[in-house]
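Enquirer: what follows is a predicted structure for the sequence shown.
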Amino acid sequence: MLRELLNDEAGFIVSAELVLIATILVIGLIVGLSSIQHAVVAELNDVGDAIGQLNQSYWFTGFSAEKIDGNGLKAYTRGSAWQDQTDDCDNDQCDIACDVPVNEGPKRF
């Protein structure tokens, strides 16, 4: 039975056709994956820009209370402040994408 299956040529595809079909499938797969990669990088760049827009500045004033008899402070807290500065890639200053292809320079020995 196995010998009959191996000798049966009905429906056999020529290897050149298989190579052509496989080549077309691989080229299509590469183009599709490249498109997905560019879309994912663009969306992650948007997420990074959204996080960069967060303002982390804060400030609060101090508090003090004097004793009833007026002889000194009963309690106090100090105030604090911090101003968020613009980072390198805030406000979409950096572009995260693939660069254009560059030719190789001459080889040096």
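Expert: Right, received. Where do you want to start? Values in this document were obtained by computation on a predicted structure and should not be read as measured data.
Enquirer: hey, let's count contacts and neighbours off CA atoms from now on
Expert: OK.
Enquirer: and the helices in this structure?
Expert: If you assign secondary structure with DSSP state H, the helices in the chain sit at 2-7, 15-52.
Enquirer: now, of those helices, which is deepest in the fold?
Expert: The highest mean neighbour count among these, using mean count of other CA atoms under 10 Å, belongs to helix 15-52: a mean of 12.
Enquirer: how about the helices of the chain in CSV, adding distance to Thr61?
Expert: Shown next, in CSV, are those (distance: least, CA to CA, whole Å):
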stretch, distance to Thr61
helix 2-7, 88
helix 15-52, 27
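Enquirer: between these, which gets nearest to Lys74?
Expert: helix 15-52 (42.2 Å; CA to CA).
Enquirer: returning to what we had before: so which of the helices of the chain is nearest Tyr76?
Expert: When the helices of the chain are compared by CA to CA, helix 15-52 sits nearest Tyr76, at 35.4 Å.
Enquirer: ok, second structure coming up, stack it against the first:
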Amino acid sequence: MKNITNQLINDEAGFIVSAELVLISTIAVLAMIVGLSEVANSVNNELEDVGSAFGRINQSFHVAGTSGHKGWTSGSYFEDQLDFCDGEDDIVCDRRPRNEGHSY
């Protein structure tokens, strides 16, 4: 039993491989964190573009009135106003909120 314990203590055959794997794993995890952060930022930007496109759909209409022999109809009109957050770049991940009376 003592012989096996001494062999395990003195065994350094896998030490270099383990250190290299730890280094490679650390670099891979850091690269994945940076990559996923960029993916999340890109997804947020694309979703903001989709929301902006939906917000910019113009629903205004105008129906002209008509008149003829002994009859007439009045026209109708509706104008679509811009809503809150209809513009582009309303959602930005890297910008601090506006200072609204708060001290940061």
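Expert: Great, that's in hand. Please read all numbers here as calculations on a predicted model, not as lab measurements.
Enquirer: and the TM-score between these chains?
Expert: TM-score of the superposed chains, computed with TM-score structural alignment, normalised by the length of structure 2, equals 0.58; 83 aligned residues with a CA RMSD of 2.9 Å.
Enquirer: if we can go back for a sec, nearest to Phe63 of structure 1, out of the helices of structure 1?
Expert: Closest to Phe63 of structure 1 of these, according to CA to CA: helix 15-52, at 32.6 Å.
Enquirer: residues in structure 2 aligned with that closest one?
Expert: Aligned using TM-score structural alignment, helix 15-52 of structure 1 spans residues 18-55 in structure 2.
Enquirer: what's the mean distance for that stretch versus structure 1?
Expert: Following the fit onto structure 1, the mean deviation recorded for stretch 18-55 of structure 2 is 1.7 Å by mean CA distance after the TM-score superposition for structure 1.
Enquirer: give me the distance from that stretch to the chain's centre.
Expert: How far stretch 18-55 of structure 2 lies from its chain's middle: 10 Å, per CA atoms, centre = their mean, to the nearest Å.
Enquirer: now do stretch 60-70 of structure 2
Expert: Offset of stretch 60-70 of structure 2 from its chain centre (CA atoms, centre = their mean): 47 Å.
Enquirer: centroid residue for structure 2?
Expert: By CA atoms, centre = their mean, the mean C-alpha position of structure 2 lies nearest to Asn44, the distance being 1.5 Å.
Enquirer: ok, it to Gly51 of structure 2 distance?
Expert: Here the criterion is CA to CA, to the nearest Å. By it, Asn44 of structure 2 lies 10 Å from Gly51 of structure 2.
Enquirer: from memory Gly75 of structure 2 sits against Phe61, does it?
Expert: No. Taking contacts as CA atoms under 8 Å, Gly75 of structure 2 lies outside contact range of Phe61: 10.7 Å.
Enquirer: what do these two both touch?
Expert: Shared contacts of Gly75 of structure 2 and Phe61, defined by CA atoms under 8 Å, 6 or more residues apart in numbering, are absent.
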